[in-house]
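>>> below: sequence and its predicted model.
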Amino acid sequence: MPYWYNVDTAQVETDERRSRDATVLGPYDTREEAAAALEHARENTERWEQEDRDWDERGARPAGGEA
């Protein structure tokens, strides 16, 4: 059964009682994964921001250095 994290209520929901799509993150395989949704989102955001900084420092060149 898929689980969802509701960002408005901070509650884990199941398919049977899921809120509108705009207010939930998921699906997740377990209740525990859904409960950690915000932490996972924060980690992803930090990783993507670092990748953007790295990209900018390279001058938006491919990793091999070719333009």
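Received the coordinates, thanks. Numbering: from 1, shown residues only.
>>> rest of the way, CA atoms for contacts and neighbours
Noted.
>>> for the chain, which segments are assigned as strands?
3-6, 11-14, 24-28 (DSSP state E).
>>> can I get these in JSON lines including distance to residue 40?
Output for the strands of the chain, formatted as JSON lines (distance: least, CA to CA, whole Å):
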{"stretch": "strand 3-6", "distance to residue 40": "11"}
{"stretch": "strand 11-14", "distance to residue 40": "14"}
{"stretch": "strand 24-28", "distance to residue 40": "11"}
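>>> deepest of the ones you listed, which one?
Ranked by mean neighbour count under mean count of other CA atoms under 10 Å, those are led by strand 3-6, which reaches a mean of 25.
>>> residue 44 and residue 17: what is the separation?
Distance, residue 44 to residue 17, using CA to CA, to the nearest Å: 27 Å.
>>> centre-most residue in the protein?
The residue lying closest to the centre of the chain (CA atoms, centre = their mean) is residue 41, at 3.5 Å.
>>> putting a second one here so we can go through both:
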Amino acid sequence: MSFWYNVDTGQVETDDNRSRGEQVLGPYATEAEAQAALETAHKKTEQWDSQDRDWNERGTGGSGAGDD
């Protein structure tokens, strides 16, 4: 059984009672993982933002965009 986190209600849902809209995150293997969905998403977003910043800094080669 999969678990889902409903961001509108703040409740964990199962496959049997899952909302069918964009307001759910998942699936998760456990109820505890689903309950921590927002925290997990926040941490992943911070990690991806950091990786994007690192990529952009390395990719410029010290020159500004549009320099020919």
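Looks like it arrived, so ask away. What you are looking at is a predicted structure, and each value in this text was computed from that prediction instead of being measured.
>>> of the strands of the first structure, which is nearest residue 58 of the first structure?
With CA to CA as the measure, strand 24-28 is the member of those nearest residue 58 of the first structure (33.0 Å).
>>> helices and strands around that closest one, which ones?
Using 3 or more CA pairs under 8 Å, 6 or more residues apart in numbering; DSSP states H and E as the contact test, the elements touching strand 24-28 of the first structure are strand 3-6, helix 31-35.
>>> go with 7 Å
strand 3-6 (3 or more CA pairs under 7 Å, 6 or more residues apart in numbering; DSSP states H and E).
>>> run through who's touching the strand it packs on.
11-15, 23-31, 34-35, 37 (CA atoms under 7 Å, 6 or more residues apart in numbering).
>>> cool, and stretch 27-36 of the first structure?
Residues contacting stretch 27-36 of the first structure (CA under 7 Å, 6+ apart): 1-5, 12, 26.
>>> of all pairs in these, which one is the farthest apart?
1 and 5, at 13.6 Å, using CA to CA across those.
>>> residue 59 of the first structure: which of the strands of the first structure is closest?
strand 24-28 (33.8 Å).
>>> average offset between the closest one and the second structure?
Taking mean CA distance after the TM-score superposition for the first structure, the mean distance separating strand 24-28 of the first structure from the aligned residues in the second structure is 0.3 Å.
>>> buried residues, the lengthiest helix in the second structure. List them.
Longest among the helix segments of the second structure by residue count, using DSSP state H, is helix 37-59. Applying a neighbour-count criterion of 16 or more other CA atoms under 10 Å, one finds 37-38 buried in helix 37-59 of the second structure.
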